[in-house]
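K.L.:
Task: produce atomic coordinates for the following.
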Amino acid sequence: MSKNMSYYDVPDGVDIRGRYSDEFAQVLTADALRFVADLQREFRGRIRYAMECRREAKRRYDAGGLPGFDPATKFVREGDWVCAPVPPAVADRTVEITGPVERKMIINALNSGAKVFMADFEDALSPSWENLMKGQVNLRDAVNRTISFHDQARNRVYKLNDNTAKLFVRPRGWHLPEAHILIDGEPATGCLVDFGLYFFHNYANFRATQGGGYGPFFYLPKMEHSREAKIWNCVFERAEKFAGIERGSIRATVLIETLPAVFQMNEILYELRDHSVGLNCGRWDYIFSYVKTFQAHRDRLLPDRVQVGMGQHFMKSYSDLLIRTCHRRGVHAMGGMAAQIPIRDDPAANAAALELVRKDKLREVRAGHDGTWAAHPGLIPTILDVFTSTIPNLPNQIHTAKREDADSITSDDLIRKPTGTRSISALRLNTRVGIQYLAAWLTGTGSVPLYNLMEDAATAEISRVQNWQWIKHGVELDGDGVGVKVTRELFGRVVEEEMERVAREVGKERFERGRFREACRIFARQCVSEELYDFLTLDAYNNIVVMHPRASARL
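P.N.:
Got it, this is the predicted structure:
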């Protein structure tokens, strides 16, 4: 087929429905698509089975069951095995910054002074066709060190420094489809598209320039069971064999961000033991998962979102057990996200926010974490100072912070009921944040600064499921608004009033130009639905899918 024609060249069984672009065509080559299609065909049956197992577990929890440690894998938890040694290139992960795969973001994050940048195809990205494909182009250019960005408004050109953070990539979770790429007539699995295209085009250059002979490096989200880790391990082995590189070259950190996964941490590491570089406390999604897991349990209602911190017994137990598990197996135990962003017009408030960050990170490093996450480059100096002053001359605490005391943590500790109060202010904030985040997501932005915090899909999910839980179970408020029962009618009034407030805050012109009303309909529908939607953005995904039926043609 002529290269001048505006169609993607695709292998047998593959169809592309996203917009054609010459730039995207450099990523969506026939060979790269064949690699992705082969992964899809080999693993789709196992992925379907894993998703059905998730649904079966949900049925058990809804019927009153509780998550717990699996007796069948006790031998894994009690065994003396360890993971493969951590590659020297990523021994120091004291501060990691995260953000979407946008061009300017990638440059600034790699230049930020952080040890690692996690380029995100998941919670911080709205998965439009344009965002996903531009993200692949941007990462290719970053690995090749040819990436630049001309900010015309500031007349400034951004380029990479000589020394940059190590690059990790987070693909989407197993549950998310890629509607713009059909393989044998069905939507591709989103994470296999993200992983496959990035690996195919970048593994050789990455290993030479960033990995010290290892890599590429990944973060793996949203797992609930070790069977899902086993699929990833097989994907990695399949990719290594394809590329002709040593087994164990690819390395990944798993986010422990679902409640069922905390009972599977040893098993997850065991399945990935040749490819693992640790676990991460994905604490915002973990809070979301607590509500989701116990959605039918009226005795486990969450207090106000701001009260569910690491001081809650179930949250501290989760962090302590993760550190113990990782260090026992010889890999990194990564801390959670500092979501604060600089408050430039209020020095006193900014200093107070930085002090909160400092205290939180001091807690993490003293607990034994080897590193942590920051949402904004402005937090990095504070966090680096905390870690380097506490563990001087050491890249990590893997071999020093054993946390054997955490061996006594039980299932009851990990699901302890949270304490605190529930208020009308929290219901209002949840509503205001959820609608504004979703409005931004629908217009292509997946990471949004709101009220001095960086919000992504994980924090928006907490807002949504907390509203749903309180409405579903008719919570009687005991914070401000004490004695008021949360009903659909009350929520309806809150939505109306908060939409008026949002319109005032963002300005009438921006409000009318944006997708706030559409976001409000989606968010409110999910909050009052009889059954809890699995994911906010999965329901909204069809609202950002734009099909181009004649974007590809057979070779």
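K.L.:
For the rest of this, base every contact and every neighbour count on C-alpha atoms.
P.N.:
Fine.
K.L.:
mind listing what's buried in stretch 244-263?
P.N.:
Judged by neighbour count (16 or more other C-alpha atoms under 10 Å), stretch 244-263 contains these buried residues: 245, 248-263.
K.L.:
same deal with stretch 36-52?
P.N.:
Val36, Ala37, Asp38, Leu39, Gln40, Phe43, Ile47, Ala50.
K.L.:
From Phe523, how far out is the spatially most central residue of the chain?
P.N.:
Most central in the chain under C-alpha atoms, centre = their mean is Asp123, positioned 4.6 Å from the mean C-alpha point. Per C-alpha to C-alpha, to the nearest Å, Asp123 is found 17 Å from Phe523.
K.L.:
quick one, what contacts the closest residue to Glu518 other than its chain neighbours?
P.N.:
Nearest non-adjacent residue to Glu518, counting by C-alpha to C-alpha, 6 or more residues apart in numbering: Ala439, 7.4 Å away. Contacts for Ala439 (C-alpha atoms under 8 Å, 6 or more residues apart in numbering) come out as Gly514, Arg515, Phe516, Glu518, Ala519, Cys520.
K.L.:
one more to put side by side:
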Amino acid sequence: MDHRTHLPSTVTESYYDVPDGVDILGRYDEEFAKILKKDALKFVADLQREFRSDIKYALEKRKEAKKRYNEGALPGFDPATSHIREEEWVCAPVPPAAADRKVEITGPVDRKMVINALNSGAKVFMADFEDALSPSWENLMSGQVNLKDALDGTISFHDKVRNRVYKLNEQTAKLFVRPRGWHLPEAHILIDGEPATGCLVDFGLYFYHNYSAFRRTQGAGFGPFFYLPKMEHSREAKIWNSVFEKAENVAGIERGSIRATVLIETLPAVFQMNEILYELKDHSVGLNCGRWDYIFSYVKTFQAHPDRLLPDRVQVGMTQHFMKSYSDLLIRTCHRRGVHAMGGMAAQIPIKDDPVANEAALELVRKDKLREVKAGHDGTWAAHPGLIPACMEVFNNIMSNAPHQIETVKREDAANITAEDLLQIPVGVRTEEGLRLNTRVGIQYLAAWLSGSGCVPLYNLMEDAATAEISRVQNWQWLKYEVELNGDGAGEKVNKELFDRVVEEEMVRIEKEVGTEKFEKGNYKEACKIFARQCTSPELDDFLTLEAYDYIVLHRPKEGTFKTLN
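P.N.:
As a prediction, this is how the structure comes out:
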């Protein structure tokens, strides 16, 4: 049988050699072919076949939970697993290679970013196939190439504009990789006629090609390391644990070599933290406060609860009671179980042309990081290399250069945090400027995402899919319930008429800010249509990127023509 996936006749005899049941619909590239080897694809296909029924079941259970919440139920601690929460047990010891994680930088997997992030002075670089990446075929496959080259020590990048060559320093950050969430497909790879599960593609290709190099370069006999996003229940962590065990068996490496940090970034997951760690006991290195997605999830979970309306997104910070409770309980849970409790993202970016504004932004970062380290977090996230020295200084000063606080800060006071604490409605005002900022940010982020960029600097903050999601669902919530503004624009109701006017006026502002030429060449008008449609839809879509994904899927069928799914 001929297992080759053919391409247009203009690319004579170029093909990916694929195993039975696998079809590649993305364009052929010699560099990609080094990643998409037959054995690597077989490994991914085996993962898909073994776990797809479990994944489908887990996603169905998400739908059932959503239905309950929409009918008035509230998330809470599961009585059936109280024994896991109450009993004393710990995860596998933190490996020395990942003991010190005071500052972690995150970002997409483009070549220059990978080099700069590994050279940034951070303890960890979380290479992101998820919220900071627009998951085009080009981005995903070149990202796999870049990470392999980085671990092989051969990566370099020639910036022709600056006439500068970027290479790795002798000392680099530890590499963690974040695959996509369970819900996202990979439409360029079909397995038995179905789109592959995106996260199994990301994990499988990376693990298959790099586990030996990672262990050789990162030391201590542990790794690779991962971040796991968007989970809502411990059954999803159980699937990941089984994936890890299968990968270790196939590779012939000891159980527990793979280690993962789970992002607690959905409201249901905060009630499952002990259970998630329990399922990943041999493979865990902690939990992380994914606070932007957590805010998004709060709105999504309570989409049918008009008594739980959020104020402007800029007011929903970590000092809100429900957010502080979430952070405190995460620290207590992680340290009780012997693993890292990682803090949230510092999204600020340096303001080059305004020293006063830049120092004010840095002071906000220092204040936030001081709150985190004093609370007991073992490390934190930064979106830009320019923030790393300030973050590192704060953590080192409080921790006296200790690698973490797992043994020293137990947060027993957080044992009394209740479901009511975790669900408390945030306080603040709702303003027209809040509606406008949501709209402006959402449209510009989506325009960049459609153009291939998943991480976008806007108004001195680094925006990714999580912050764009907050903008979308808050607009949707305010429109659905026609909320009355109680800040600027007080007394005015957020209805379709107001929203249409805001969209029109903000599009004018965006064009003025970016310039007409860039505006016309960009995807701003298409992004506006998608964003406005999702904000005004009768039913809230689970994820903004699921609809938008169809616009960036580019199939190259055997007859030699391009087509998108849209």
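K.L.:
overall similarity of the pair, as a TM-score.
P.N.:
Between these two chains, after superposing, the TM-score reads 0.99 (TM-score structural alignment, normalised by the length of structure 1); 552 aligned residues with a C-alpha RMSD of 1.1 Å.
K.L.:
Let's have the contacts of Ala439 of structure 1 in JSON lines, adding distance to Ser226 of structure 1, secondary structure and neighbour count.
P.N.:
Supplementary listing: the contacts of Ala439 of structure 1 in JSON lines, determined by distance: C-alpha to C-alpha, whole Å; DSSP: H, G, I helix; E, B strand; the rest coil; neighbours: other C-alpha atoms under 10 Å:
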{"residue": "Gly514", "distance to Ser226 of structure 1": "41", "secondary structure": "coil", "neighbour count": "17"}
{"residue": "Arg515", "distance to Ser226 of structure 1": "39", "secondary structure": "coil", "neighbour count": "18"}
{"residue": "Phe516", "distance to Ser226 of structure 1": "39", "secondary structure": "helix", "neighbour count": "23"}
{"residue": "Glu518", "distance to Ser226 of structure 1": "38", "secondary structure": "helix", "neighbour count": "15"}
{"residue": "Ala519", "distance to Ser226 of structure 1": "35", "secondary structure": "helix", "neighbour count": "21"}
{"residue": "Cys520", "distance to Ser226 of structure 1": "36", "secondary structure": "helix", "neighbour count": "21"}
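K.L.:
Now render these as TSV, adding distance to Val502 of structure 1.
P.N.:
Below are the contacts of Ala439 of structure 1 laid out as TSV (distance: C-alpha to C-alpha, whole Å):
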residue	distance to Val502 of structure 1
Gly514	12
Arg515	12
Phe516	9
Glu518	14
Ala519	12
Cys520	11
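K.L.:
Which of those residues lies at the shortest distance from Arg493 of structure 1?
P.N.:
Nearest to Arg493 of structure 1 among those is Cys520, at 12.8 Å by C-alpha to C-alpha.
K.L.:
Need the counterpart of that closest one in structure 2.
P.N.:
The equivalent of Cys520 of structure 1 in structure 2 is Cys528 (alignment by TM-score structural alignment).
K.L.:
Ala84 of structure 1 too?
P.N.:
Under TM-score structural alignment, Ala84 of structure 1 pairs with Ala92 in structure 2.
K.L.:
ok, how many other residues are close to the residue nearest to its match when sequence neighbours are not counted?
P.N.:
The spatially closest residue to Ala92 of structure 2, leaving aside those adjacent along the chain, is Asp282, at 5.1 Å (C-alpha to C-alpha, 6+ apart). Neighbours of Asp282 of structure 2 under the rule other C-alpha atoms under 10 Å: 21.
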